[in-house]
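*Asks:* Quick one, structure for this:
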Amino acid sequence: MLTIHDVTYLHPDRELLFQNLSFSISKLQKAALIGHNGSGKSTLLKLIAGELRPFSGMISVDAPFYYVPQLVGQYHATSIADALGLGDKLRAYYRILEGDVDSENFTALDDDWELEERCQLALAEWGFPRQDLLQPITTLSGGQKMKIFLAGISVREPKLLLMDEPTNHLDAESREILYAFIRRSSMSMLVVSHDRELLRLLDSTYELSSTGVTLYSGNYDFYKQQKDLSLHALQQYIHGQETAIRKAKEKERIAIERQQRTDARGKKKQEKAGVARIMINTLRNKAENSGAKLRSQHAEKMDGMRAELTDLRASRPAANTMQFGLAASGQHHGKLLVKATRLNLNFGTENLWQTDLDFQLRSGERIHLQGANGSGKTALTHIILGKTEPSSGICIRQPHQAFYIDQDYSFLKPELTIYEQVQHANDGGLLEHEVKTKLNQFLFTAPMWDRYGEQLSGGERMRLALCCLALKKEKPDVLILDEPTNNLDIQNIEILTAAINEYKGTLIIISHDQTFTDALSLQRSIKL
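*Replies:* Modelled structure (predicted):
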């Protein structure tokens, strides 16, 4: 079905992304492709789809395939038909209906007279009413764009399906439609995703890393179990090495003290025996050389053990090593922060919500703000933050500090370096060495400090946002995160989860990632 043999890919600037990758996807196999941000997962799918060419190696696909790309704004000028991969064929169909009987139109159509109806039916499966298939998709939301590409699966009916983060931007209802399709489908699949609920539906897991591709013959839960076992073994080995170093230090101390006592006794005996001074000096030099050799042997052994321990610690997952330091809110628990009564927003003559909203927000609460795409979740957060006033009803806000992080971490400035970003957030006047220590705690080492915001991956932007938050003098009473796991790999989702669980202020989460929200101990939900 799909064979990848010794594939190497270089970026246009000749930087190596991965090399000598080899694996295969067989008939009926449903496989996940996971790995850290920047490991090359999306690039590998583009290579398989023929959008990129490898530097070396071979990619063989011996069945019709369909590629669902990750949406990053590159399809603004694309029509619905083009997104479905049928633009040329559909335009030929419409020209024939208008009376243009040129043979090129019939060749392009290839007797596919039910094409338009098949497209409309596929879109209807994803909740779309009848559409002008040649209209650009510019005005559609991210979730709607993704659903158009997913509708293309039914239209194209491939044997091999390639999907890159297909649940990004999808609401809970649309995710369930996708999950049901994956369960019943007999297509072979290779899916890049951080959605752990989706990953559990796939029967095998390929992990892409700097060392190549590793196959785990089971779904995500099996993969996680194997990784946890490996991590536990690693932690045990690190603990053993730390114990061995302590024992080696103690052994070195005892050996040196024993040698010093032996040398001292020998010196006294020589003096009592009247040994000539020149001989005493010779014996003393011999003893000193013997002691120096002993210390050198111990030092060489200790250096090797320390180097190994440093490498072992560096191999631990980042979520196991990070320190967040997100202080608790200054508000006392249960204080009323926001009270909304008969709240609504108008768009033209229509209300955004069919029923006016009534709710209260108190300090220390952990809230899940839910709703389908287009239900007004972001609009409501802007009202809570005071950025937007309601068209009707009352919203009373008591004084409090709020911090809003959207899915693109857009409060970060693309033109600033990492170091400039954190200094901008350092409104408490922390000293330079304290700021640099905090950067290292969030896994930003010195060589990275001059990188600009526009060069950072999703996971790096997330960690930088948390670092800026930790540096602020006044910690937020309310923290609002809008789809924060989009574009994050699983490791960075775990880092974000740990940071949020450390935060003790008021939390509002907008997310369709069920596994993520389940880990946050959310107390109640507001559903739009």
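*Asks:* only C-alpha atoms for contact and neighbour calcs from this point on.
*Replies:* Will do.
*Asks:* OK, contacts around the closest residue to residue 525 other than its chain neighbours?
*Replies:* Distances taken as C-alpha to C-alpha, 6 or more residues apart in numbering put residue 368 closest to residue 525, at 4.5 Å, once the chain neighbours are dropped. Residues counted as contacts of residue 368 (C-alpha atoms under 8 Å, 6 or more residues apart in numbering) are 508-511, 517, 522-526.
*Asks:* These: which two are farthest apart?
*Replies:* Longest distance between any two of the contacts of residue 368 is 14.7 Å, between 511 and 523; criterion C-alpha to C-alpha.
*Asks:* I have a second one here; can you model it like the first so I can compare?
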Amino acid sequence: MSTSSAPAVSLTSVSFAWPDGTPVFDGLQVAFGPGRTGLIGRNGSGKSTLLKLIAGVLTPGEGIVRTADDIGYLPQNVTLDTGLRVDEVLGIADARAALHAIEAGDAREEHFAAVGDDWDVEERATATLDQLGLGHIGLDRTTGEVSGGESVLLRLAALLLRGPGVLLLDEPTNNLDLYARRRLYAAVEAWSGVLVVVSHDRELLDRVDQIADLRDGEVTWYGGNFTAYEEIIAVEQEAAERMVRVAEADLRRQKRELLDAQVKLARRKRYGQKMWDQKREPKVVMGNRKRAAQESAGKHRVLHEEKLAEARERLDDAVEAVRDDDEIRVDLPYTAVPPGRSVLTLSNLTLRYGARVKGEFELRGPERIALVGRNGAGKTTLLRTISGDLAPVSGEVLAHVPLRFLPQRLDVLDDELSVAENVARQAPDATNNRVRARLARFLFRGAKADQRAGTLSGGERFRAALAALMLAEPAPQLLLLDEPTNNLDMASVRQLSSALESYQGTLIVASHDVPFLKSVGITRWLLLDGELRDVDEIPDDGLPAPRAPRDLADSASGTP
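*Replies:* The predicted structure is shown next:
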């Protein structure tokens, strides 16, 4: 846990429920102290809600939230007024204006009050922007001129410049490209105060000092980074599964002993009845023996039933200790692409917003392509052009196999239809039983398959969208995924990796999540940076040399 006896943040007996009555926390007890904490948990476990309670954005129904320091909070969805200047976002506009007035000879007292002791405010602001790779953005620019990823870093720069005692970050790398992520990682490593970060980015989580696992409304602490956490969990899982096996064996033994006892008691009962019928002993003696036998039989039955109940309880406890580690199973032989078969041809392609594919670019099966590049380079535009959602400015896209595209927004689902109905739309000739049998492989069993898509959690919605695409007819032999791990918890990312491992078609994944890309067996790395080109595998400690951040026409506007 934290290294200090006086935590900077503490929540005591905190309860919180949404307006519709859905409970999130009931009597939560947790404290955060010095150091960097990675807050993890399944989608819907309440991680973002917990940060909002600490930041004061939400108020608990019961309990107390105490903070000993100033709080800086970076929410998951950052929105900035496009008319604001950069210095206004950084919170230094008044001090900067006063400083310029003093330098111009205006010595009014209010200017000195506005500056205070912060005479180097511009230098500090510029240094902070440089630290986050935003040195090319001037303090007088407006936020409408920066990309979505840059706006996230700009909000972070404002927090770093302010220097709060406690920094709360909610999925800060979701909209950042590989280059921007490296900058954020460095800022996190340099942070010396209290930091609580919610993230599914394992590279970021490997830079924290401790992991707080939020599960079933309680927090369990693990020392070390995410890799150390996974190692501990693996040992715990192995021990828990071993206890399940022991408890199952004990339950079988107790069932056998109860059965044996019932057989013995039945034999004694038959013998006693035989003696009674033959009246070989005095009636009083036989009556006493019968009562004693009944009492003994009752005690034995109760004893064995208690042992059986205890064995069942031990098994239940052991099963409860094993984490839900269900994996998506994809066994779709019709998605297979023979080695060397031509899958996709791009010819002299010019995309909207300026990116290009020179000459003829061909993909052959069953390649696994990682599409990387800066925010605004045109990765989403390229995938949408390949899928047919967008027409190219010039050139030709020719897909030689059936393909499917999973966009970031997951808008392939009809929210008013059930999961099963959404899948059936993509495979109209499949029987209901066939649809449900296949959905079970995506962990939608029984009533879950009948749940309306609009009520699904983030992770469930992703699984449903993936099922709708991969179970479509004809089976997709080319699968396009756009930032598939955004907003997925770690368990869902593992499930996705497992599903893609068994997919036999050609895969193109646009992602900034390098560990995820490596986990799905990428065979070819493509960099889109004005033009599409092959690059070496992304190393753990670096990136392909990027072009200047303003080379592309769409980078300033944040166009995808």
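*Asks:* So for residue 511 and residue 523 of structure 1, which sits in the more crowded spot?
*Replies:* Using other C-alpha atoms under 10 Å as the criterion, residue 511 of structure 1 and residue 523 rank with residue 511 on top: 23 against 10.
*Asks:* Could you check how far that one is from residue 372 of structure 1?
*Replies:* Residue 511 of structure 1 is 10 Å from residue 372 of structure 1, where distance means C-alpha to C-alpha, to the nearest Å.
*Asks:* ditto for residue 330 of structure 1
*Replies:* Distance check for residue 330 of structure 1 against residue 372 of structure 1: by C-alpha to C-alpha, it reads 34 Å.
*Asks:* and what of residue 322 of structure 1?
*Replies:* With distances taken as C-alpha to C-alpha, residue 322 of structure 1 is found 34 Å from residue 372 of structure 1.
*Asks:* cool, and residue 250 of structure 1?
*Replies:* 63 Å.
*Asks:* Same question for residue 217 of structure 1.
*Replies:* 35 Å.
*Asks:* Those two: which is more packed in?
*Replies:* Between residue 217 of structure 1 and residue 372, counted using other C-alpha under 10 Å, the more crowded position is residue 372 (16 against 13).
*Asks:* longest helix of structure 1?
*Replies:* Longest helix of structure 1, by residue count under DSSP state H: helix 220-272.
*Asks:* hang on, the earlier thing: from the contacts of residue 368 of structure 1, which land in strands?
*Replies:* In strands, judged by DSSP state E, the following of the contacts of residue 368 of structure 1 are found: 508-510, 524-526.
*Asks:* Report the secondary structure element holding residue 64 of structure 2.
*Replies:* strand 62-67 (DSSP states H and E).
*Asks:* Mind checking what secondary structure the residue nearest to residue 525 of structure 1 has?
*Replies:* strand (DSSP: H, G, I helix; E, B strand; the rest coil).
*Asks:* got the contact list for residue 451 of structure 2?
*Replies:* 418-419.
*Asks:* How much space separates it from residue 413 of structure 2?
*Replies:* Counting by C-alpha to C-alpha, the gap from residue 451 of structure 2 to residue 413 of structure 2 is 13 Å.
*Asks:* Residue 7 of structure 2 contacts residue 30, doesn't it?
*Replies:* No. The pair residue 7 of structure 2 / residue 30 is not scored as a contact, 9.8 Å apart, by C-alpha atoms under 8 Å.
*Asks:* residue at max distance from the center of structure 1?
*Replies:* residue 274 (77.2 Å; C-alpha atoms, centre = their mean).
*Asks:* how near is that one to residue 202 of structure 1?
*Replies:* In terms of C-alpha to C-alpha, residue 274 of structure 1 sits 86 Å off from residue 202 of structure 1.
*Asks:* again, but for residue 71 of structure 1
*Replies:* 22 Å.
*Asks:* now residue 263 of structure 1
*Replies:* When residue 263 of structure 1 is compared with residue 202 of structure 1 (using C-alpha to C-alpha), they lie 70 Å apart.
*Asks:* For these two, indicate the residue with more neighbours.
*Replies:* The neighbour count for residue 263 of structure 1 versus residue 202, taken as other C-alpha under 10 Å, is higher for residue 202 (20 against 17).
*Asks:* Please say which position in structure 2 the more buried one maps to.
*Replies:* By TM-score structural alignment, residue 202 of structure 1 lines up with residue 208 in structure 2.
*Asks:* which residues touch its match?
*Replies:* 35-38, 189, 224-226.
*Asks:* Among those, name the ones in helices.
*Replies:* Residues of those located in helices (DSSP H): 189, 226.
*Asks:* Looking at the contacts of residue 208 of structure 2, which is nearest residue 427 of structure 2?
*Replies:* Set against residue 427 of structure 2, the nearest of the contacts of residue 208 of structure 2 by C-alpha to C-alpha is residue 226 (40.0 Å).
*Asks:* Would you agree that closest one is in contact with residue 206?
*Replies:* Yes. Residue 226 of structure 2 is within contact range of residue 206, at 5.1 Å (criterion: C-alpha under 8 Å).
*Asks:* which of the two has more neighbours?
*Replies:* Comparing residue 226 of structure 2 with residue 206 by other C-alpha under 10 Å, the one with more neighbours is residue 226, at 24 against 18.
*Asks:* What lines up with the more buried one in structure 1?
*Replies:* Match for residue 226 of structure 2 (TM-score structural alignment): residue 220.
*Asks:* Would you enumerate the residues in contact with its match?
*Replies:* By C-alpha under 8 Å, 6+ apart, residue 220 of structure 1 lies in contact with 196, 199-200, 202, 204-205.
*Asks:* farthest pair in those residues?
*Replies:* For the contacts of residue 220 of structure 1, the maximum inter-member distance is 13.2 Å, found between 196 and 204 (C-alpha to C-alpha).
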